[in-house]
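> sequence plus the predicted model coming up.
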Amino acid sequence: MLADAPERGARARLVEFLVFGAKQAWACVFGALLLLVIVAARLWYPDDAALARNDLLVLAAVAIQVGMLVGRLESGRELWVIVIFHIVGTGMELFKTSVGSWSYEDGGVLHIGAVPLFSGFMYAAVGSYMVRVYRLFDLRFARYPRIWITAVVAAAIYVNFFTHHYVVDVRWVLVLAIVLVYARSVMHFHVFRSTFRMPVLLSFLLVALFIWIAENIGTAAGAWIYPHQEAGWELVPLTKLVAWFLLMMISVVLVTFVYPPKAPSASGTLETRSP
């Protein structure tokens, strides 16, 4: 039982590690279920079924979202942020598929242009993770930048996702902007008995890495493919981490609409460590 866990020593650190992993897994439940359905649909769903695979994925994604709300794993307030993630992501998908950045399997009726509607739920899964991890770990931020500054940078990042196809790509300038804006910001997260610290920039990079891993699973399952994968699946280039790192900035700004960043409690008695 966790209540009987030691407060110090190697066993205490092990308990904190296991609880951290369990909380992270619980925060990822939306994305994990959606990824599981994507893989299962590729492995076992018949290609000639009356209901197209893409439409099945849309219905499954809706069912997962309804289940999250009915099970009170997400609140109505959090749903609004997830809907915004969905809209922002779908807008990007419509443009990116039109310029050939990636493509989806044909078929089904639940789509807009060449974009099946389940694609928006992949962005919603990121939003679900962000709002749930905020609550599960009681996130607090030391020296968090002004919200309006982060919003300006996030807006510039979103615009660049479109404009870099026609004018100069300033993604590295935007990466530098993120580094400058968040250079001094530190995230405090409570696990079990202890509260830990992590640079916000490191958390951006780690989440981007896990999204990249999920992206490789999704493309291997054929949910969508990049041009270099048309002749056969290949690993998504590590350079995509830059895009996901930039996306993290947009994601964090959207979440601040529901959970404005709070400073660590000056009177807190929890033990604070650095990972």
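Sure thing, it's come through.
> from here on, contacts and neighbour counts on C-alpha atoms
Fine.
> could you list the buried residues of stretch 17-36?
Val19, Phe20, Lys23, Gln24, Trp26, Ala27, Cys28, Val29, Phe30, Gly31, Leu34, Leu35 (16 or more other C-alpha atoms under 10 Å).
> and the nearest residue to Val15 once chain neighbours are set aside, how far from Ala154?
Nearest residue to Val15 in three dimensions, chain neighbours excluded: Ala5, at 7.3 Å (C-alpha to C-alpha, 6 or more residues apart in numbering). Using C-alpha to C-alpha, to the nearest Å, we find Ala5 at a distance of 42 Å from Ala154.
> against that first model, consider the following:
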Amino acid sequence: MSRFTSVEARIDAAAHAVLDRLPAGGFYGALVEFLVFGLKQAWACLFGGAMLALIMATRLWWPTDAGLSRYDFLFLAAVAIQAAMLALRLEKPSEARVILIFHVVGTAMEVFKTYAGSWSYPEDSFFRIGAVPLFSGFMYAAVGSYLARVSRIFDMRYSGYPPLWATVLLCAAIYVNFFAHHFTVDIRYGLFAATALLYLTTVVHYRVFRFRHRMPLLLGFLLVSLFIWFAENIGTWSRAWIYPGQHDGWTPVSIQKLGSWYLLMIISFVLVTLVHRPRPVDKPSQPQRL
């Protein structure tokens, strides 16, 4: 239970009080696992979901004559959400550290990428570095927040996990390539291959409610990247940021960007493992609570 915050521990106890009355097997057992899986995923997305909701809401209803710019509101709201999550014990301090790391890493890349013309922010703001409004760093931080929370909430364990030093080298190579490919050869396909080889035999074991399930980690990477790609389409539709082909009107983000998010998500995952070190699978035992 130590992996839960005090609020999560109370939620867990209440859920067991209700759901433990249902059969463990058959249709009802599968339905409980499915329901809890969805609820846990939503809980893990708490920070990112709140930010995405605010981005959509301000796109629809932010007044054009407001004294505070939309981007500055999003930045202040992100800080307030982070403070509230810590104060209400919805998040652990270690997860806040992950958010801070990702804000720094993401903002540094944003400054370079906007200078290179990869994308832009069409609105004005006060809280910014160069052409980059500071709320943007929280969008990267949302990915780190999700990965840190989902790892803890699902009690993720791993078999066949590669050496940590090898994953850190891969992470560094991916990050450098995000900058270097503007000046030299883009080695992303080699990085895709290196990722596949490194994590080929890695399996993630996660507890939903009563039972542990398993999934190839590479498949998990792809599913998370696909979810981020969908979220980016929402972000560009809301004109929180836009790509060069979207100045005259919104068009879906190219599916090729899925590869970029896949590599960025690898960076996110590796940085999270520096805070929450990957744990091996326990020996088989009777099903335990969450």
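Arrived safely, thanks for sending. Predicted model, so just to flag it, every value in this text is computed and none were measured.
> quantitatively, what TM-score do the chains reach?
Here the superposed chains carry a TM-score of 0.97, computed using TM-score structural alignment, normalised by the length of structure 1; 271 aligned residues with a C-alpha RMSD of 1.0 Å.
> just the ones in helices from the buried residues of stretch 17-36 of structure 1, please.
Mapping the buried residues of stretch 17-36 of structure 1 onto helices (DSSP state H) picks out Val19, Phe20, Lys23, Gln24, Trp26, Ala27, Val29, Phe30, Gly31, Leu34, Leu35.
> and Ala5 and Ala154 of structure 1? which has more neighbours close in?
Ala154 (23 against 13; other C-alpha atoms under 10 Å).
> so which residues of the stretch 51-200 of structure 1 form helices?
For the stretch 51-200 of structure 1, applying DSSP state H, counting those that start in this stretch gives helices covering 53-70, 76-98, 118-136, 147-163, 171-182, 200-220.
> now do the shortest one: everything it contacts.
Okay, so that is helix 171-182 of structure 1. Where contact means C-alpha atoms under 8 Å, 6 or more residues apart in numbering, the residues beyond helix 171-182 of structure 1 that reach it are 144-145, 149-150, 153, 156-157, 160, 200-201, 242, 246, 249.
> which two from those residues end up farthest apart in space?
Farthest apart among these by C-alpha to C-alpha are Tyr144 and Asn160. That separation is 24.1 Å.
> and the counterpart of Val39 of structure 1 in structure 2, how many residues sit next to it?
Aligning on TM-score structural alignment places Val39 of structure 1 opposite Met56 in structure 2. Neighbour count of Met56 of structure 2, defined by other C-alpha under 10 Å: 18.
> can you count the residues close to the corresponding residue of structure 1 for Ala116 of structure 2?
Alignment note (TM-score structural alignment): Ala116 of structure 2 maps to Val99 of structure 1. Neighbours of Val99 of structure 1 under the rule other C-alpha under 10 Å: 11.
> again, but for Ser119 of structure 1
Ser119 of structure 1: 21 surrounding residues under other C-alpha under 10 Å.
> wait, it sits on Gly91?
No - counting by C-alpha atoms under 8 Å, Ser119 of structure 1 sits too far from Gly91 to count as a contact (10.5 Å).
> which of the helices of the stretch 51-200 of structure 1 is buried the deepest?
Per residue and on average, the most neighbours among the helices of the stretch 51-200 of structure 1 fall to helix 118-136, with a mean of 22 (mean count of other C-alpha atoms under 10 Å).
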